[in-house]
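>>> requesting a structural model of the entry that follows:
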Amino acid sequence: MEEKKLDVLQPVDDAAIRLGKTLVRSARYGALGTLDPLDGSPSVSRVSLATAMDGAPIFLISRLSSHCTNLMADGKCSLLVGEPGKGDPLAHPRMTLIGTAKQIPAGAELTLYRSRYLRRNPKAALYVDFPDFSFWRFETARASLNGGFGKAYAMKAADLATSLDGVEALADMEDGAVSHMNSDHLAAIERYAAKIGEEPGGWKISTLDPEGLDLASGDRAARLWFDRPLSSAAELRPVLVALAKETPSSA
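Below is the predicted model:
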């Protein structure tokens, strides 16, 4: 008699979706798995990450690297995100994204990605414009989320995507808004970090999107979620002002 396979997957709920999105948005790097065109063997490399405003991971790689060669031959790939902390590394959340990567051609989209990536990875300014480097966008088809022991979820691409309907203007104002906050409102940003339980010191906004802010302080990265997604770009300023007035205990 054939043994029935045990279904260990949990229903995908709002908490799982929030965890999955947080893992992607806050990831400083990921393990990129590609296929070697010589024999189809899997090959894994580490890449520095940022996200597009809709939540898609983006990365910068050199065509001199083996993973770029692999992607040029076959865009199918996977991406593991989630950093281990203290204790058992398998007890910490992580997620494998499965999909394809596509090189971003010159144009307005590339300009936006370049700006977001450099705010997340400022040291990349040393080589971002080298002729052998290019930006790639990861298109998620599905994902496997492991939130810790006994917390496995099969995620759909839609579970991890951020809708940009009605907030298309946010992309055009992001650079100015982030620069203004980082130049003139560092105290407010420290309050944002405190609101989500982060230790104070040197926090800045790296990127923003309709659902929240990505914060950075040296090698530390954190995510602040808005109470609800923005319905228009005009809502950004009042939301930031309101967040700065809240006390950490109100989170």
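>>> rest of the way, CA atoms for contacts and neighbours
Fine.
>>> just list what the biggest helix by length in the chain packs against, helices and strands only.
Ranked by residue count under DSSP state H, the longest helix found in the chain is helix 170-184. The contact analysis (3 or more Cα pairs under 8 Å, 6 or more residues apart in numbering; DSSP states H and E) places helix 170-184 against strand 204-209.
>>> now the other sequence, so there's something to compare against:
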Amino acid sequence: MSAKAATQARELLLKEYRGVLSTHSKSMPGFPFGSVVPYCLDADGNPLILISRIAQHTHNLQKDPKCSLLVGERDAEDVQAVGRLTVLAEAHQLVAPEAVEAAAERYYRYFPESANYHAAHDFDFWVLKPVRHRYIGGFGAIHWIDHLTLANPFAGKAEQSMIEHMNSDHANAIEHYVQLSGLPQGTAAQMVGIDSEGMHLRIGQALYWLPFAAPCNTPIQVREALVFLARADQWPQRETAEA
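Sure, this is the predicted structure:
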């Protein structure tokens, strides 16, 4: 497994925000059960999902927490020629109040409409803790990846502060990021997430991850990267490992 493949696989997980959750069927033993779920990454870099207590996949996970999440590149003309990632994981329901609160704060930023049905219906947060990953980067580019997860060093108050500051004081910079990266225009974008490798913007109901040119490990480095992008005339090439 190459470092480049791991970077590409993690980038795919960051870029997408929905996948196929496969669980072991409770009502049809021996058969896999697939369902589509939205997700974002939690503070530890694990996929975070919000699912109904009456849903079939929830009953399946309660009986057997072993599952997988298949993520593929959106709008691909040839699905076999682009990247796709299978995350083999064990699902854990969040029950501690502080864990649920942190998950809700994060998830609602990415999926604001979820706050309504989470409050009105029986939905719970679950985190998928990866065991192994299978990444296919196109024809012949096939890799098993054991360690892919990367914690977000800004998760919590630091990230919230940066996001609120950008949305309230630097809407023009965010608009420039949208234009620079070729994202859909016409609807105002909101910043919803920042990690060491890039930022998430929400345009309408769609989410987009934009990479920094180089990893940022401190809030100061993030600020420098955001200022640089606000003044750039093209989106910089991301530094990637070759080995």
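>>> quick one: TM-score?
Once superposed, the chains reach a TM-score of 0.86 (TM-score structural alignment, normalised by the length of structure 2), with 235 aligned residues with a Cα RMSD of 2.1 Å.
>>> list the buried residues in the longest helix of structure 1.
Buried residues in helix 170-184 of structure 1, counted by 16 or more other Cα atoms under 10 Å: 170, 171, 174, 175, 177, 178, 181, 182.
>>> what's the counterpart of the last one in structure 2?
In the superposition onto structure 2, residue 182 of structure 1 corresponds to residue 167 when matched by TM-score structural alignment.
>>> wait, that match sits on residue 193?
No: applying Cα atoms under 8 Å, one finds residue 167 of structure 2 not in contact with residue 193, separated by 11.2 Å.
>>> coming back round to it: what's downstream of the longest helix of structure 1, the next helix or strand?
As assigned by DSSP states H and E, the chain's next helix or strand after helix 170-184 of structure 1 is helix 186-195.
>>> where do the strands of structure 2 begin and end?
For structure 2, the strands defined by DSSP state E cover 18-24, 32-38, 40-41, 47-52, 66-72, 84-93, 123-136, 142-145, 189-195, 198-203, 206-211.
>>> dump these into CSV; add distance to residue 183 of structure 2 and mean neighbour count as well.
Listed next are the strands of structure 2 as CSV, based on distance: least, Cα to Cα, whole Å; neighbours: other Cα atoms under 10 Å:
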stretch, distance to residue 183 of structure 2, mean neighbour count
strand 18-24, 18, 21
strand 32-38, 20, 16
strand 40-41, 19, 26
strand 47-52, 24, 22
strand 66-72, 19, 23
strand 84-93, 21, 21
strand 123-136, 25, 20
strand 142-145, 29, 16
strand 189-195, 10, 24
strand 198-203, 9, 20
strand 206-211, 8, 20
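>>> quick one, which of those strands is nearest to residue 152 of structure 2?
Counting by Cα to Cα, residue 152 of structure 2 lies closest to strand 189-195 out of these; the figure is 5.3 Å.
>>> and that closest one with helix 171-181, angle?
With axes from the mean of the first three to the mean of the last three Cα atoms, to 10 degrees defining the directions, strand 189-195 of structure 2 sits at 80 degrees from helix 171-181.
>>> so how far is residue 104 of structure 2 from residue 119 of structure 2?
Going from residue 119 of structure 2 to residue 104 of structure 2 by Cα to Cα, to the nearest Å gives 11 Å.
>>> with neighbour numbers in mind, choose between those two.
Between residue 119 of structure 2 and residue 104, counted using other Cα atoms under 10 Å, the more crowded position is residue 104 (21 against 9).
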